[in-house]
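Peer 1: My questions concern the predicted model and sequence given below.
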Amino acid sequence: MPTPLSWDEQEMDELERRIRNHPVPVDLAEKTLNRCRNEQMELPIRTSRRFLKTKIGAAAAMAVALVICSGYVSPAMAASLKQVPGIASLFRFADDLGLRTAEEQGLLTENDAASTHGGITLKAPVAVYDGTRVSVGLERSFESESSANVSLQEQMTSVELLIDGQSTDRYGKDMGLGFFTFPTTDKNASIIEMSDLKNQGGQPLPDRFELTVRATLAGVDEPFELRIPVERKADQSVALLPDVSREADGLSFKVNKVEFTPITTQITTELTFADDNRMEDRDRAALAYDVEDEQGHSLRVLSGTGHPISENVMVTDTRFEPFASVPHTLVIKPFRYVYLEGGDGAFALDQDGNPKKIYLPELELKIEVPSAPDKK
């Protein structure tokens, strides 16, 4: 059994301050951009049968880079917080407002899935599914006290997911489902996230299923296998089918669907190119967008899954953090990132260290949200 971690007075003061003030998450963008300045930002997107890492100028890439570059809770502090009632879930340390909300509102499914090999135990104590994404928290522990030099995220060399014991291929249109792995501020924890392709011709996930996670860790011969019960909890979810679009310069930008849950805001868009502007033109295909409400509040992007449904049509689900409440109006502001010359996918930065954006007002869309949208 691991030796319990102790905390010193400084960490106890910090713990008390966090519990007393319960602050909202700090925006880490300014602190992490400089650390990320010279690093290559990549977003895993399922665009073929293989799991490709495509360096695209999408807002999701920026979000993933910020998560990977940030780290502001020490392992000792993380262990300390987990011993406090009400702060037990590793989702508390996720750089994701939706997952923290899921914990606060009791939307998590808790379980005791665990697997031990080579003196390491891998657990999956929590999962949440809101109809747009499945998020599973993983925790690593050691039989004896260890000062591992690498995080769980870095130690995982491969991950395979099964749904009710079968490949995820049957839920894709012509490929398996994509998934992401995200680190947390605790180096012994990681989050796996998966979404279906129901908006792109695939099959929706069941409301209840058993998710099998098979993970291989560097330095351990045998794979870890965890069987995790997943249940959709989306009683407060609503969906819109606005079917609004704009066209400019041989490009049509359309919003097919908007989904609101307490955990996620998901927007499904359709990008159609003129016949002479196929998706091989990567700069034109790499279209991102900001999402604002009627008061100008902007959502932080989390991840995205794109899939071509024809030679010149790309359908993409982009997941953002949730609104505090369903807004009256959504404003979709498409833009493209500016890249440095050289073709390595690095962002050009403005004088404040933020990625440069070129907004496309001719494609901007405004969506009025009914006072009582239909439930999903």
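Peer 2: Great, that's in hand. Since the model is a prediction, treat every value here as computed from it, not as a measurement.
Peer 1: can we go C-alpha only for contacts and neighbour counts from here?
Peer 2: Noted.
Peer 1: N256: what's it in contact with?
Peer 2: 241-244, 267-270 (Cα atoms under 8 Å, 6 or more residues apart in numbering).
Peer 1: Buried members of those into PyMOL, please.
Peer 2: For the buried members of these, the matching PyMOL selection, counting by 16 or more other Cα atoms under 10 Å, is:
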select buried, resi 267+268+269+270
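Peer 1: export the contacts of N256 to CSV and tack on secondary structure and distance to V84?
Peer 2: Formatted as CSV, the contacts of N256 follow (DSSP: H, G, I helix; E, B strand; the rest coil; distance: Cα to Cα, whole Å):
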residue, secondary structure, distance to V84
L241, coil, 43
P242, coil, 44
D243, coil, 47
V244, strand, 48
I267, strand, 36
T268, strand, 39
T269, strand, 42
E270, strand, 45
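Peer 1: which of the contacts of N256 lies closest to T109?
Peer 2: Nearest to T109, judged by Cα to Cα, of these is I267 at 25.1 Å.
Peer 1: try it against this one:
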Amino acid sequence: MNPSEFEKQAQELDEKLQSEKEHLEAEMVVIPDLVRQRLDAFYTQMESEADLLSNRPSSPRSVKRFLRGTAITAASAAVIGFVIIGSAFVSPTMAESLKQVPLVDSVFKLAGDFGLQTADRKGLVTPTNLSVTHDGITLKVSQIIFDGTRLVVALEKQDGEQKVLPLFTKVTPDGKKPEDIIEKIDLFINGKSILSENGPFNSLGWGPGKDSNSMIISYMRDPAGGLPALPKQFDLKVYAKLKGVAEPFALQTTVYKTKLASKVLQPQISKANQYLKFTVDRVEMTPVTTKILTTFTMLVDLKDMPDDYAIERKYISTEGPHKNYTKKEVKHLDYAVIDDQGRELEILGGSGKSISKNQPEQMAMLFTPFADPPKKITFKPYTLLMTPDGRAILDAKGHWVRQYLPEFEITIDVPQNTNQP
């Protein structure tokens, strides 16, 4: 890269920093002394080294600007990223600027679902610089978002010069999962472990990040399970126990609900026949998550359920008096969510209660957000096909085969005036 290109990059970055400085001053945000000292020391060192080179006869006047541009471009991720992200406040403007600097990679942007990528693009994610090091291994929480429905945390690992197991491994095509370094993951909300919160509507899960040394942790709590909804502000501790490391990792911060518009619908619309009833109770839409509450109700005794909705399951057990037995069960009931353009939302997770006669199966499901505000939403219930011994029946692409139940399909209109702060 020639000097003129470095000068251009330096100028662009200086303009972004100046703009952000004016933005911070406008909001009366005080830059911490440590941040200011590190920036001053960094620039002083760069200017000093540039002066030494520029005094040499063979060095043109542009060398000083060239070195300054080189230093800023090469070290911006390590220095500017550290001191700015490490401070108490990062505005969406600066967050987006930092993402454009080399080496500042966003886990949500590179590996998150559509909702997380949207949040990252719109500057709704909170960048952090929380880190703890034990035995030469560093765990870092780099991003957090809480939209009122789900809490999502980006966790990253740095090994230094060591070679240890990856933080997260994906399941291989043959169905096996290689070993990773995680022994236990937990989140503490206002000092209480979520693993201690029993209930069908509390969901903790994690998935792959941007590489094998990063992962995304997601948590949902639904008040239908008897616990209060997460507050708009709470203390969070990310707890991790790693294999081969005696001391657990604990990273603590305060989480604030992201301010964004939401749309809430309570259609309470049902479709039923003599055997089953399906009801859409509530739909909550944000730019990050779509949360849907539904119920399936069985209207007859299990013995009277037809094969469309029930299956004779074969169980094989090596213990007890009934080593091999058959049991009739309701098939796994689920549903697809389709917008008015025919696009299906991706399922992120969820939970619910089991179904029995006249006892509704309540389900709280999370989906990705709608790509565009829908005018109509269609719910298409289906069962997932299984063999009698409980194995999933897969199609040619490896997807679980669905058997749709058109008799329960529901379409609702979406009013355009239901936005909530």
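Peer 2: Okay, I see it. In this text, all values refer to a predicted model and were calculated from it rather than measured experimentally.
Peer 1: Could I get the TM-score for this pair?
Peer 2: Here the TM-score for the pair of chains, by TM-score structural alignment, normalised by the length of structure 1, is 0.70; 292 aligned residues with a Cα RMSD of 2.9 Å.
Peer 1: list the ones among the contacts of N256 of structure 1 that structure 2 also has?
Peer 2: Of the contacts of N256 of structure 1, the ones still in contact in structure 2 (both residues aligned by TM-score structural alignment, their matches' Cα atoms under 8 Å) are 241-244, 267-270.
Peer 1: Which of these sits closest to P334 of structure 1?
Peer 2: Checking the kept ones among the contacts of N256 of structure 1 against P334 of structure 1 by Cα to Cα gives T269 as the nearest, at 10.9 Å.
Peer 1: Counterpart of the closest one over in structure 2?
Peer 2: If you follow T269 of structure 1 across to structure 2 using TM-score structural alignment, you land on T294.
Peer 1: quick one: contacts for that match?
Peer 2: Shown in contact with T294 of structure 2 (Cα under 8 Å, 6+ apart): 278-282, 362-364.
Peer 1: One more pass at 10 Å, please.
Peer 2: 268-270, 278-283, 334-335, 352, 360-365 (Cα atoms under 10 Å, 6 or more residues apart in numbering).
Peer 1: Pull up the gap between it and V337 of structure 2, please.
Peer 2: Distance from T294 of structure 2 to V337 of structure 2, counting by Cα to Cα, to the nearest Å: 12 Å.
Peer 1: ditto for G199 of structure 2
Peer 2: 25 Å.
Peer 1: neighbour-wise, which of those two wins?
Peer 2: Between G199 of structure 2 and V337, V337 has the larger neighbour count (other Cα atoms under 10 Å), namely 20 against 16.
Peer 1: how about R92 of structure 1, secondary structure?
Peer 2: helix (DSSP: H, G, I helix; E, B strand; the rest coil).
Peer 1: Which residue is the nearest non-sequential neighbour of it?
Peer 2: Nearest non-adjacent residue to R92 of structure 1, counting by Cα to Cα, 6 or more residues apart in numbering: R100, 5.4 Å away.
Peer 1: what about the counterpart of that neighbour in structure 2, which helix or strand?
Peer 2: R100 of structure 1 maps onto Q117 in structure 2 when the alignment is built from TM-score structural alignment. Assigned by DSSP states H and E, Q117 of structure 2 belongs to helix 114-121.
Peer 1: List the buried residues in that helix.
Peer 2: Buried residues in helix 114-121 of structure 2, counted by 16+ other Cα under 10 Å: 114-121.
Peer 1: Show me what that helix is packed against.
Peer 2: Packing partners of helix 114-121 of structure 2 (3 or more Cα pairs under 10 Å, 6 or more residues apart in numbering; DSSP states H and E): helix 92-99, helix 107-111, strand 126-134, strand 137-146.
Peer 1: That helix vs structure 1, mean deviation?
Peer 2: By mean Cα distance after the TM-score superposition for structure 1, the fitted helix 114-121 of structure 2 averages 0.9 Å away from its aligned residues in structure 1.
Peer 1: ok, which stretches of structure 1 are helices?
Peer 2: 9-21, 29-36, 59-69, 75-82, 97-104, 152-155, 282-285 (DSSP state H).
Peer 1: So which bits of the longest one are buried?
Peer 2: By that I understand helix 9-21 of structure 1. Neighbour counts over helix 9-21 of structure 1 (16+ other Cα under 10 Å) mark 11, 15 as buried.
Peer 1: give me the stretch of structure 2 that it matches.
Peer 2: The aligned range for helix 9-21 of structure 1 is empty, by TM-score structural alignment.
Peer 1: packing partners for that helix?
Peer 2: Against helix 9-21 of structure 1 (3+ Cα pairs under 10 Å, 6+ apart) you get helix 75-82.
Peer 1: tally of neighbours for the residue mapped onto K333 of structure 1 from structure 2?
Peer 2: Counting by TM-score structural alignment, K333 of structure 1 lines up with K380 in structure 2. K380 of structure 2 has 18 neighbours, counted by other Cα under 10 Å.
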